[in-house]
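Asker: give me the fold of what follows.
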Amino acid sequence: MAQNGLVPVTAARHGHQYWKRFTSYEFATNRAGCAIVLQEAPQIAAIFPIVFKEISGGIEPRAILSLTDDMPTPFVSPEGRWLASYVPSELRCHPFQAQPLGQNTPDGSALFQLNVDETSGLLSTNPKDEPFFDMAGKLSPGLQDVQRFLQTRVAARETTLELCQTLRVMGLFEPAESHDGVALPFGSLGISAPRLKKLSAAEKLKLLDSDAFLLIHAHQISLCHFAWLAHAQRQLAEQNSQQKYTENSDISGFLSAMANAQNDDVLGTSGV
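Answerer: Coordinates of the predicted model:
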């Protein structure tokens, strides 16, 4: 079995299995962050801090859900309810994930492997649940919806990585260790304000035409959330396991006030 329980979805392995849509965000409780794509940057910036991180494929923007790996995120209640008004796209298709293959189809679409987390507790042999495959051996309609969503996100991710490469070539990234006295997660990168001011007119036009400025501005605006996140996590640390925050606490109360509508459609395409 692959690391973290992720294995490719195949007819040979899952042809007679079924799956259930998740009803709890407990799986995200200990997530310190998640990758984001350009199209959802404004929604993310309104709620979460955004930093950049070095990955094997270059540099990607990430929404910070927790300042340290050993602290649960305040964006998930003890009951598994998502407390923010926006669900990052990376979290919407649990237990499925897309593994980009670094290749494109003839029409230019990015190829990816559809994986499933077999340790999620959402796989079953109950015919009342949703099948992985139909009688003809093709992905079931429900799983085709998941695949289409992930295809859209994979394409958006490729565009986002290309923009980040443009920012890197222009020398706009710099190590970001703290903001307003708050220590940032190890390895965080930010946008260099001095370098940004020195960009040539041609460079600025390139960033404007490519929508890279949207990513830059989203990052800059989002930094103000670090202070709130640090405060929220201090509150959580001060409460023992028997006194976790409730619906009436400062933390969940603030987040619930931002949430004008519950995010019920976890497979929707909003923001991607």
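Asker: switch to C-alpha atoms for all contacts and neighbour counts from now on
Answerer: OK.
Asker: correct me if wrong: residue 32 contacts residue 69.
Answerer: Yes. Counting by C-alpha atoms under 8 Å, residue 32 touches residue 69, with 5.6 Å between them.
Asker: between the two, which is the more surrounded one?
Answerer: residue 32 (19 against 13; other C-alpha atoms under 10 Å).
Asker: nearest residue to that one in space, please, no chain neighbours.
Answerer: Among residues not flanking residue 32 along the chain, residue 66 sits closest, at 4.5 Å (C-alpha to C-alpha, 6 or more residues apart in numbering).
Asker: in the helix ranked longest in the chain, what counts as buried?
Answerer: Across the chain, the longest stretch assigned as helix under DSSP state H is helix 141-169. Burial within helix 141-169, assessed by neighbour count using 16 or more other C-alpha atoms under 10 Å, is assigned to 143, 146-147, 149-151, 153-167.
Asker: want to put them side by side, so please do this one too:
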Amino acid sequence: MSKVIPLSPSRFAGRGWRRPNNFSFALATAIAPLAAVEVGQAALSMPLAFIQRDDHWSLAAVLGLLPGQNLYVDRNGAWLARYVPAALRGYPFMIGVQANGEPVLCVDEASGLVTKGPEGEPFFDENGALSPGVAPVAAFLTETARSETQLMYACDLLVRAGVVEVWPITIQKDDGAQQVTGLYRIAEAALNGLDDTTHAELRRSGVLGVAYAQLLSMGNLAQLGQLAQARAQSEAAERARAEVKPMITLPEDSTIDWDWSKIGR
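Answerer: This is a model prediction of the structure:
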């Protein structure tokens, strides 16, 4: 379980952190909200879907088809897609929002990457400023957060224009079919049927590219389905191996001498 708290000298001075060496921390991340600057690259690697976040809409990378499932991370923590969403590249750091609405740099204290002593890289220098290892991560995440806000604005415009609809995705499980909920897509017919005025407004706002990127990305859903099938087969094979019992159980006493000449006679 994560424990995301603001990064402050009072709590983290004299402590250190380590960079993750794989993506095991994202094994349970099924959805990764995107920033505007990464939509094009993400659309070429994975399905993108509109999601509702509080009172706003955003575009997110779909990493799994079930809650707590990330099909782009294998059992060894390796990332299987060509692109890694920016939201995962700054871990264990992330940008939070203070009560006054201002952004604040946070760290997941339960990540296993934060040390209790000075081991690893320091969070702060001797003057209480962000260390040379943390400062670039903070700058990257701050810019990403700004870009996420821009994308939220674009998604809100598309929703208000009436061109976003429920994305009906059904997956087959052992106990029957299950509908994936909470994901939305561009309604292509509605987009093509926009009146000239609304279409021009969306074009001037620069949000049509987001709509087309989402439409393009839906072709990656088949790849996600293949990854799901491969994982299910692998897990089934592991269960089968675990259920296989040895035909002969040798005695625990390894001092017994076996007369192999009489075996089979």
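Asker: so after superposing, what's the score?
Answerer: Aligned and superposed, the two chains score 0.81 in TM-score terms (TM-score structural alignment, normalised by the length of structure 2); 235 aligned residues with a C-alpha RMSD of 2.4 Å.
Asker: hang on, the earlier thing: surely the residue nearest to residue 32 of structure 1 is in a helix?
Answerer: No. Membership of residue 66 of structure 1 in a helix is not supported by DSSP: H, G, I helix; E, B strand; the rest coil, which gives coil.
Asker: alignment lookup: it to structure 2.
Answerer: In structure 2, the residue matched to residue 66 of structure 1 (TM-score structural alignment) is residue 64.
Asker: now do residue 82 of structure 1
Answerer: Per TM-score structural alignment, residue 82 of structure 1 is aligned with residue 79.
Asker: so who does that match touch?
Answerer: Residues in contact with residue 79 of structure 2, defined by C-alpha atoms under 8 Å, 6 or more residues apart in numbering, are 22, 23, 72, 73.
Asker: looking at those residues, which is nearest residue 209 of structure 2?
Answerer: Checking these against residue 209 of structure 2 by C-alpha to C-alpha gives residue 72 as the nearest, at 25.1 Å.
Asker: number of residues surrounding that closest one?
Answerer: 25.
Asker: from residue 28 of structure 2, how far off is it?
Answerer: 11 Å (C-alpha to C-alpha, to the nearest Å).
Asker: same check on residue 42 of structure 2?
Answerer: From residue 42 of structure 2 to residue 28 of structure 2 the distance is 19 Å (C-alpha to C-alpha).
Asker: do residue 83 of structure 2 as well
Answerer: 18 Å.
Asker: ok, the residue mapped onto residue 2 of structure 2 from structure 1 - contacts?
Answerer: Aligned counterpart of residue 2 of structure 2 in structure 1: residue 4 (TM-score structural alignment). The contact partners of residue 4 of structure 1, by C-alpha under 8 Å, 6+ apart, come to 117, 119.
Asker: so residue 4 of structure 1 sits in a helix?
Answerer: Yes. Using three-state DSSP, the assignment for residue 4 of structure 1 is a helix.
Asker: how close does it sit to residue 27 of structure 1?
Answerer: Taking C-alpha to C-alpha, one finds residue 4 of structure 1 at 12 Å from residue 27 of structure 1.
Asker: please apply the same query to residue 5 of structure 1.
Answerer: Here residue 5 of structure 1 is placed at a distance of 13 Å from residue 27 of structure 1 (C-alpha to C-alpha).
Asker: again with residue 21 of structure 1
Answerer: Taking C-alpha to C-alpha, one finds residue 21 of structure 1 at 13 Å from residue 27 of structure 1.
Asker: and for residue 219 of structure 1?
Answerer: Counting by C-alpha to C-alpha - residue 219 of structure 1 and residue 27 of structure 1 are separated by 26 Å.
Asker: for residue 222 of structure 1, same thing?
Answerer: Applying C-alpha to C-alpha to residue 222 of structure 1 and residue 27 of structure 1 gives a distance of 24 Å.
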